[in-house]
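> Structure for this input, please:
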Amino acid sequence: MMMILIIYPLWFIVIASFSNPSDVANGNVWFWPKEWKLDGYIELMKQEMIWRGYLNTIFYTLIGTFIALFVNIPAGYALSRQDLFGKKIISMFFIIPMFFGGGLIPTYLVVKNFGLIDTFWVLVLPFSVSVFNIIIARTFFRNSLPESLWEAAQIDGCGTIRYFITMVLPLSKAILAVIGLWTAVGIWNSWFDAMIYISNENLQPLQLVLRRILIANESMLGTASGELASELRRLSEMMKYAAIVVSTLPIMCLYPFLQKYFNQGVMIGSIKE
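Model (predicted):
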């Protein structure tokens, strides 16, 4: 029953994207389209900027996820070590920003002063550090890696960096998958940061491009009348559902391959210390 409650809304979006909006509005579509229509997808794919947006989002997601893992995983491991010098001070340095932030305008000014406005890196560098992910990784390392493993590595002449690369990372596939999936989903669905920091149309991600397309369609509806308005309204509704499917399908296809690591990593990383 629980699976039906979770899966059906997703399935309804898919079948609604292939259905006549009037059938959806009148409640005639439940489990299967009354008649198959591809108009929404056809009109959506006619928009040339959607392909640029798709490519941009793929690059943002891949590079942003890699940078996030490169930053947060070592930080989590370092904080998990009992012999870290100044551990309490460093922990406070990470935790305080979780409760107090400068706000949008100071953040914008900082990003602008670094020269990142309207650049590719503005969506992958400034917000790559996640204190929440660092804490989850720290808890994972504390509960999953016995201290005896580090002691044995030291006896064999293994240094800290070598130990982290050759032993810690191979044993941490679960937490790597969890944080990687969280980060990838966040970057893929992000549009607000792009709206604030990117005005160059060639650098805008998919979500922002889809938003612009839908807003443009709504504007056209306001200037049309009669049969033209009815047809535009029909296409607009179908494009809304098609846009949801197009924007979520890649992440939904990725999740089954990471599910086993995701479940394991969440449970281990959530154990109270």
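> When you work out contacts or count neighbours from here on, use the C-alpha atoms and nothing else.
OK.
> which strands and helices sit next to the longest helix belonging to the chain?
What stands out as the longest helix in the chain, according to DSSP state H, is helix 226-269. In this structure, helix 226-269 makes packing contacts with helix 2-17, helix 21-25, helix 39-45, helix 131-144, helix 173-189, helix 206-223, judged by 3 or more C-alpha pairs under 8 Å, 6 or more residues apart in numbering; DSSP states H and E.
> again, 6 Å this time
helix 2-17, helix 39-45, helix 131-144, helix 173-189 (3 or more C-alpha pairs under 6 Å, 6 or more residues apart in numbering; DSSP states H and E).
> and residue 241, what does it touch?
Contacts of residue 241 were listed using C-alpha atoms under 6 Å, 6 or more residues apart in numbering, and they are residue 17.
> Return the distance of it relative to residue 76.
Shown here: residue 241 relative to residue 76, a distance of 39 Å by C-alpha to C-alpha, to the nearest Å.
> Kindly reformat the helices and strands packed on helix 226-269 as CSV containing mean neighbour count.
Rendered in CSV, the data for these read as follows (neighbours: other C-alpha atoms under 10 Å):
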stretch, mean neighbour count
helix 2-17, 14
helix 39-45, 18
helix 131-144, 21
helix 173-189, 21
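> Which among those helices is found nearest to residue 258?
For residue 258, the closest of these is helix 173-189, at 6.3 Å, according to C-alpha to C-alpha.
> gap between that closest one and the chain center?
7 Å (C-alpha atoms, centre = their mean, to the nearest Å).
> quick one, that helix and helix 131-144 angle?
170 degrees (axes from the mean of the first three to the mean of the last three C-alpha atoms, to 10 degrees).
> tell me what helix 173-189 is packed against?
Based on contacts counted as 3+ C-alpha pairs under 6 Å, 6+ apart, the elements that helix 173-189 packs against are helix 49-80, helix 226-269.
> Kindly compare burial across these and name the winner.
Per-residue neighbour counts averaged over each of those give the maximum for helix 49-80, namely a mean of 19 (mean count of other C-alpha atoms under 10 Å).
> For that one, name the packing helices and strands.
Using 3+ C-alpha pairs under 6 Å, 6+ apart as the contact criterion, the elements in contact with helix 49-80 are helix 131-144, helix 173-189, helix 206-223.
> Please list the residues outside the first one that contact it.
So the one you mean is helix 131-144. Judged by C-alpha under 6 Å, 6+ apart, the contacts made with helix 131-144 from elsewhere in the structure are 72, 76-77, 80, 268-269.
> next up, for comparison:
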Amino acid sequence: MTKPSTVKLTAGDRTFYICINAFLIFIGVIIAIPMWSTITLSFRPNSFLGTNFEGMFLPVWKWDVSAYKALLGNAGFITAFWNSLKIMAFGVVTALALTVPMAYCMSVSDLPGRKVLNYFVLIPYLFNIGVIPTYLVVTNLHLTNHLASIFLPGAIGTYNCLIMRGFFEGIPESLKESARIDGAAEWYVLVSIILPLSKPIIMTIGLYYAVNFWNDFMHAMLYLNEAYLQPLPILLRNILMASGMNEYVEVNAFGNASVQAIKAASVFMSAIPMIIAYPFIQKYFTKGTMLGSVKG
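Here you go, the predicted structure:
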């Protein structure tokens, strides 16, 4: 049995790969240090007197969960967290339900008025209409103080639509034509042929929308005035900017947690849904983005 041939790397290639790996490790460390500092700060007891650097190496058996108990025992935090989950869930479903048909229509080569439709979608991407016109539209539709005001204005992201269109255009036209010859309508082609083959791009675009709706601060600040409707980004801003924490957590709920630990715990908990979701979507992420962007 012959051994498979291998490509020998030159000294320049090895130097290049070493530099690239060193650079990526450096970037990873820069990203990891603030994250680890925030996590350890959230578990730091109020009795800890060391520096922030020393706190990053605090043994696990000395960690204190009082900050998390205080947050989870606060009705305002739970309500804001639940509001953000609802906005993200309804927003992703609504956005995908609108983006998928739009992207499919843009990908049909013989669609009458296809160029006009593509320009119609592309123009808002190049020229943002601004906050005031959007605010007037939302107000005239009586969507203020309603969670729908967060995800409906951005239900169709132009960039996401273009990426998905590129993916649909990469699907062999013969599959669509064979279904049409058998008498299938366009909706049947989309649901039965296109969507099963488009799981990577749907999961990728769904993740884009989920992150966008979960972190949406501006729309919530503009349209949601009632405290019981405010999502987690608004509450998180209030917690981080508050000089005292009595507005959000009862004094007797602190236990051994410091105010800084409460702030760090709120930041970490706000990232938990995305941390949980990403590993399940990661295998689709690169494939969906690359296939969609190359064709688009």
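> Of all the helices and strands packed on helix 173-189 of structure 1, which one comes closest to residue 195 of structure 1?
Set against residue 195 of structure 1 and scored by C-alpha to C-alpha, these come closest in helix 49-80, at 13.1 Å.
> Between helix 49-80 and the helix or strand following the closest one, find me the angle.
Tracing the chain past helix 49-80 of structure 1, the next element assigned as helix or strand by DSSP states H and E is helix 87-99. Counting by the same axes, to 10 degrees, helix 87-99 of structure 1 lies at 150 degrees to helix 49-80.
> In structure 2, which residues correspond to helix 87-99 of structure 1?
Against structure 2, the aligned range for helix 87-99 of structure 1 is residues 114-126 (TM-score structural alignment).
> To what extent does the matching stretch diverge from structure 1 after superposition?
With both structures laid over each other, stretch 114-126 of structure 2 and its partner residues in structure 1 are 1.3 Å apart on average (mean C-alpha distance after the TM-score superposition for structure 1).
> what separates that stretch from the chain centre, distance-wise?
Per C-alpha atoms, centre = their mean, the centroid offset for stretch 114-126 of structure 2 relative to its chain is 25 Å.
> if we can go back for a sec, can I get the helices and strands packed on helix 226-269 of structure 1 in a markdown table with distance to residue 263 of structure 1?
Formatted as a markdown table, those follow (distance: least, C-alpha to C-alpha, whole Å):
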| stretch | distance to residue 263 of structure 1 |
| --- | --- |
| helix 2-17 | 16 |
| helix 39-45 | 34 |
| helix 131-144 | 13 |
| helix 173-189 | 8 |
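> Quick check: which of the ones you listed is nearest to residue 216 of structure 1?
The closest of those to residue 216 of structure 1 is helix 39-45. By C-alpha to C-alpha, the value is 12.1 Å.
> how many other residues sit next to the residue mapped onto residue 110 of structure 1 from structure 2?
Taking TM-score structural alignment, residue 110 of structure 1 has residue 137 as its aligned residue in structure 2. By the other C-alpha atoms under 10 Å criterion, the neighbourhood of residue 137 of structure 2 contains 12 residues.
> Next one: residue 137 of structure 2 from residue 276 of structure 2, what distance?
From residue 137 of structure 2 over to residue 276 of structure 2 (counting by C-alpha to C-alpha), the distance is 35 Å.
> same check, this time on residue 83 of structure 2
When residue 83 of structure 2 is compared with residue 276 of structure 2 (using C-alpha to C-alpha), they lie 18 Å apart.
> same question, residue 64 of structure 2
Separation of residue 64 of structure 2 from residue 276 of structure 2 (C-alpha to C-alpha) stands at 23 Å.
> Please apply the same query to residue 109 of structure 2.
In this structure, residue 109 of structure 2 lies at 39 Å from residue 276 of structure 2, with C-alpha to C-alpha as the measure.
> Translate residue 41 of structure 2 into the numbering of structure 1.
Match for residue 41 of structure 2 (TM-score structural alignment): residue 16.
> One more: residue 67 of structure 2?
Using TM-score structural alignment as the criterion, residue 67 of structure 2 maps onto residue 40 of structure 1.
> One more: residue 168 of structure 2?
When structure 1 is aligned by TM-score structural alignment, the residue opposite residue 168 of structure 2 is residue 141.
> just residue 195 of structure 2 next, same as before
Counting by TM-score structural alignment, which is the criterion used here, residue 195 of structure 2 corresponds to residue 169 in structure 1.
> Relative to residue 143 of structure 1, how far out is that match?
Taken as C-alpha to C-alpha, the span from residue 169 of structure 1 to residue 143 of structure 1 is 15 Å.
> just residue 36 of structure 1 next, same as before
When C-alpha to C-alpha is applied, the distance between residue 36 of structure 1 and residue 143 of structure 1 equals 52 Å.
> Disregarding residues adjacent in the polypeptide, which is nearest to residue 206 of structure 1?
When the adjacent residues along the chain are set aside, residue 206 of structure 1 lies closest to residue 53, with 4.1 Å between them (C-alpha to C-alpha, 6 or more residues apart in numbering).
> Roughly how far does that neighbour sit from residue 146 of structure 1?
Distance of residue 53 of structure 1 to residue 146 of structure 1, given as C-alpha to C-alpha: 45 Å.
> Residue 57 of structure 1 too?
Here residue 57 of structure 1 is placed at a distance of 39 Å from residue 146 of structure 1 (C-alpha to C-alpha).
> same check, this time on residue 62 of structure 1
From residue 62 of structure 1 to residue 146 of structure 1 the distance is 32 Å (C-alpha to C-alpha).
> and stretch 80-89 of structure 2, how far from structure 1 on average?
Overall, stretch 80-89 of structure 2 averages 1.0 Å from its counterpart (mean C-alpha distance after the TM-score superposition for structure 1).
> Identify the residue spatially nearest to residue 14 of structure 1, adjacent ones excluded.
Nearest residue to residue 14 of structure 1 in three dimensions, chain neighbours excluded: residue 245, at 6.5 Å (C-alpha to C-alpha, 6+ apart).
> Quick one: map that neighbour onto structure 2.
With TM-score structural alignment defining the correspondence, residue 245 of structure 1 maps onto residue 268 in structure 2.
> Against residue 108 of structure 2, how distant is that match?
Residue 268 of structure 2 sits 44 Å away from residue 108 of structure 2, going by C-alpha to C-alpha.
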